[in-house]
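**Student:** Requesting a structural model of the entry that follows:
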Amino acid sequence: MKNALLTLLFILSGIASYAQDSIKVSYSQEPDTLVRQRFIDRYENVFMTKVPTRHMFKVGYQGSEVQGMGINFGYEYKLLPSLSFEAALFAQFSEYNEALADHLLHFNWKQVNIWVNAKARWYYNMNRRIKKGLNANNFSGPYIGFTYDQSVFLRYQYTNTNTGRIGLLYGLQSRFFNNGFVDFSVALFNKEAGANSYVEGSPAFWKPKNYVLGTNLNIGLAIGDWKKTKTAPFCDIIFCDELVKGQWKVQMPNISIGLKNQIVRTEVAYERKLGKIPLSMQGDIGFSLYNNNWFRSSPTRSTSVEGNLQLRYYFLRNFKERRGKSTSDLSGPYAGLLGGYNFNFIKSRYKYQPEFNQNIETRIWNTALLLGYQQRLFKRIFFDASLVYRKSFLVDDTYLGRQKPFLTSKMTMGFTF
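**Tutor:** Sure, this is the predicted structure:
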């Protein structure tokens, strides 16, 4: 009997085990509610700080009140992570920082001065940034430099052929996307590049009156030994989706300041969006000072203040908005109308011929048609370039309106607030 009970318990336990194994198990998958996100290093995508570079050919527009305006062709080579050397050829269209379109419209290669330049740059914080993983060995960053300019062809036969000039630089150079670069610097030179310096004798190196402090902007195309990288969408980098109703703009100043000669030019503007349509209104005030004391017996000072109102139409904004590529960020191509008023005052003094002293006041009404492109970058930087078809009217001119309209250009870089 006892054996029969044990056998029965064994059979029941086996049946129970079989019943448990026969239970069906099902599996299911649910989609993850977390959306995959892409993190963009905007600074790196624009300025290519983490792309190593050792060679770079540059072709750029150069504008400076000291070195003049023209096209600069340069080659820069990295000898050490913090040290580079550059050789350049500068086709100087003007001794002063004038509009590029004026000279291209009436271009004559016989009127171009040719300069050569040698430059050494010390990127003083490059090694530290490389160690921290913030930078690769390239040409992007602040620097301290030494430069030497020498003319090889001058369109006029000057009496002084000793036109070599040395300078100490402090600047910032950076790559801009795959094939762009920008270089802004402040330099102390031992002589100026204006026409008067060619006429005088060789200026003494040790005399402070022969030194001049000036700014220089060089912006253009760059080709090097880097591989083109896939950057994030343009608008993801420069905040195209930012809604901007108004902005203050301050131009980077153009200066040439010495004891004998001073030039200062700058501009402040405020731009305001008008309603929901792609229109904006801009008011700006520009100031320029030119003080010439090259010849102590006949100093000259010219001061100019100009105020303008612009109506701008960003004609591609609606097209971009429909494709989700932009909002009203006051960036993009535009067409515009300008009206303004300019006041000029020129004062000349002649020590030995006071009868020739002059105090000239000129008031001018300006009208213009504009076609340009403006771009905000990182909320605090802007670039604005335009072609300008301008007509001026002298207020005190007996033959009002005799001035002919002319085509010119304007390029501005600066900061927004």
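**Student:** can we go C-alpha only for contacts and neighbour counts from here?
**Tutor:** Noted.
**Student:** Let's verify Glu44: helix, strand, or coil?
**Tutor:** Following DSSP: H, G, I helix; E, B strand; the rest coil, Glu44 is assigned to helix.
**Student:** measure it to Ala232 for me?
**Tutor:** 10 Å (C-alpha to C-alpha, to the nearest Å).
**Student:** same deal with Lys131?
**Tutor:** Distance, Lys131 to Ala232, using C-alpha to C-alpha: 25 Å.
**Student:** And this one, please, so the two structures can be compared:
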Amino acid sequence: MKKIEHNKLKLSNISLLVFVCLFIFLNFFQVAVNAQSGIQTDTTARKQDSTVKYLTPWEYAFMMNEETSWMFKIDFPATFDFNQIKLGIEKRIAPGFSLNLDIEFYSNSKNQYEKFSSERFSGLNASLESRWYYRMNKRVKQLNVARNMSDNYLALGFEYGYQFNTYPYIFSTLDLYAKWGVQRRFLKYGHVDFGVKASIDLLYGRHVFTFNNFIDVGFAFTKDKYKIDRNILCPVLKCYAGDKFIIKSNLSNTFGTLLSKVAISIGFHPHIAFERKISHSSFSVNFALRPGINYHLINFNGSKSDYWSYSVNTLLEGRWYYNLKRRMLKGKSGNGLSANYLAIGGELHYENKYYYSFDSFYPDYVAPKLYIVTGWQRLFGKHLYYDLNIGIGYKFKTKNEDAGIAWPFNIAVGYRF
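**Tutor:** Modelled structure (predicted):
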């Protein structure tokens, strides 16, 4: 009976917290919409601020010529096992300091085994953090950039998480965390935020410590003053470059660490991809490989064990860059691999130990599928890229998978050679 009352009390607290976060978020959103409605269209070009002439093309692409006091963000965290969307609002509260509120919804996208289908879940995270843009004041004085939110930062905050579909358990977390991050606006509406994050769960004395890297990619909206001059951006957009072969390294989910009273888990998951253009056509072949290795030490119910597990995810696809010629005619790209595309391919995922509960695993998990996706790949400067795609696929029946529809959604941000 006490447990039921405790759960009811906890649910009421959860509801109150979610309501407060939504209330704050909606108020910020209303301010953002009202301000955005007052922006003049790009057809009424304005004279660029004199600070532009002091900026490099990269600083200009990162919108460092625009004074920014608030920003509304829609992001898609680049993770391997989850589908996520994050809504956020950031408001400057003092020179070099801001408050950032995020509400994130997620679900596990990896298909569970037929006999363990109840392990599918979704959840909500709400976080509030204070950010210190530790270089901003110096950059404003010495480099003549506008006071904006495209800079490196340190952050300290709280995050509350609630996971659904875990009946009869109620799973929630309350984390205190610290971050070092790099946030950049890109060409008015683009947004990326990446770095490293360390957190500790404060609920019920669990003291679970995690340390991992993160990458959020999406859109940012604010009140801008000037129209973008794309003639300045050719060194960034590589307007006339024609790459025939690139090696790509996706930096999302590269490493992760978890420390608690009952478990230690350390994982390393590098990613590398090779893409070759077919002659001078708009077609290419893309091959990607993500190996993974994990170490686990578990001390549960008086039983102690440690082990290694490994995984590999590989795909091969053909791509058609359907708007490449149009981008070339507009001077936005050379005859390379920076355009929108359609792709048809196959993917295979293997894990020697797939955990469906805290201390139970299923050996030799295999998940093959075919898919068709539409995507957006852009190459920037000499070494940067992003690649986003979404589509539909077909999962084949295996000993631990049912045949059925798959919904691929992938984000890659990283370094290229």
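**Student:** So between Lys131 and Ala232 of structure 1, which is more surrounded?
**Tutor:** Taking other C-alpha atoms under 10 Å, Lys131 of structure 1 and Ala232 do not tie; Ala232 has more neighbours (15 against 10).
**Student:** what do we get in structure 2 for the more buried one?
**Tutor:** In structure 2, the residue matched to Ala232 of structure 1 (TM-score structural alignment) is Arg230.
**Student:** residues contacting its match?
**Tutor:** Arg230 of structure 2 makes no contacts at all, as judged by C-alpha atoms under 8 Å, 6 or more residues apart in numbering.
**Student:** Could you measure from it over to Leu237 of structure 2?
**Tutor:** Arg230 of structure 2 is 9 Å from Leu237 of structure 2, by C-alpha to C-alpha.
**Student:** outside of stretch 139-151 of structure 1, which residues touch it?
**Tutor:** Outside of stretch 139-151 of structure 1, the residues within contact range by C-alpha under 8 Å, 6+ apart are 47-49, 53-54, 78, 113-126, 163-175.
**Student:** buried subset of those?
**Tutor:** 47-49, 53-54, 78, 113-124, 126, 163-175 (16 or more other C-alpha atoms under 10 Å).
**Student:** Now the longest strand along structure 1 on structure 2. Mean distance?
**Tutor:** As assigned by DSSP state E, the longest strand anywhere in structure 1 is strand 358-377. Its aligned residues in structure 2 lie a mean 3.0 Å from strand 358-377 of structure 1 after superposition (mean C-alpha distance after the TM-score superposition for structure 1).
**Student:** now the helix or strand just after that strand, how far from the centre of its chain.
**Tutor:** Downstream of strand 358-377 of structure 1, the next assigned helix or strand under DSSP states H and E is strand 381-394. Offset of strand 381-394 of structure 1 from its chain centre (C-alpha atoms, centre = their mean, to the nearest Å): 17 Å.
**Student:** following strand 381-394 of structure 1, which helix or strand comes up?
**Tutor:** Next helix or strand after strand 381-394 of structure 1 toward the C-terminus (DSSP H and E): strand 406-416.
**Student:** For that next one, give me the average deviation versus structure 2.
**Tutor:** Superposing on structure 2 places strand 406-416 of structure 1 at an average distance of 1.3 Å from its equivalents, by mean C-alpha distance after the TM-score superposition for structure 1.
**Student:** whereabouts in structure 2 does that strand align?
**Tutor:** With TM-score structural alignment applied, strand 406-416 of structure 1 matches the range 406-416 in structure 2.
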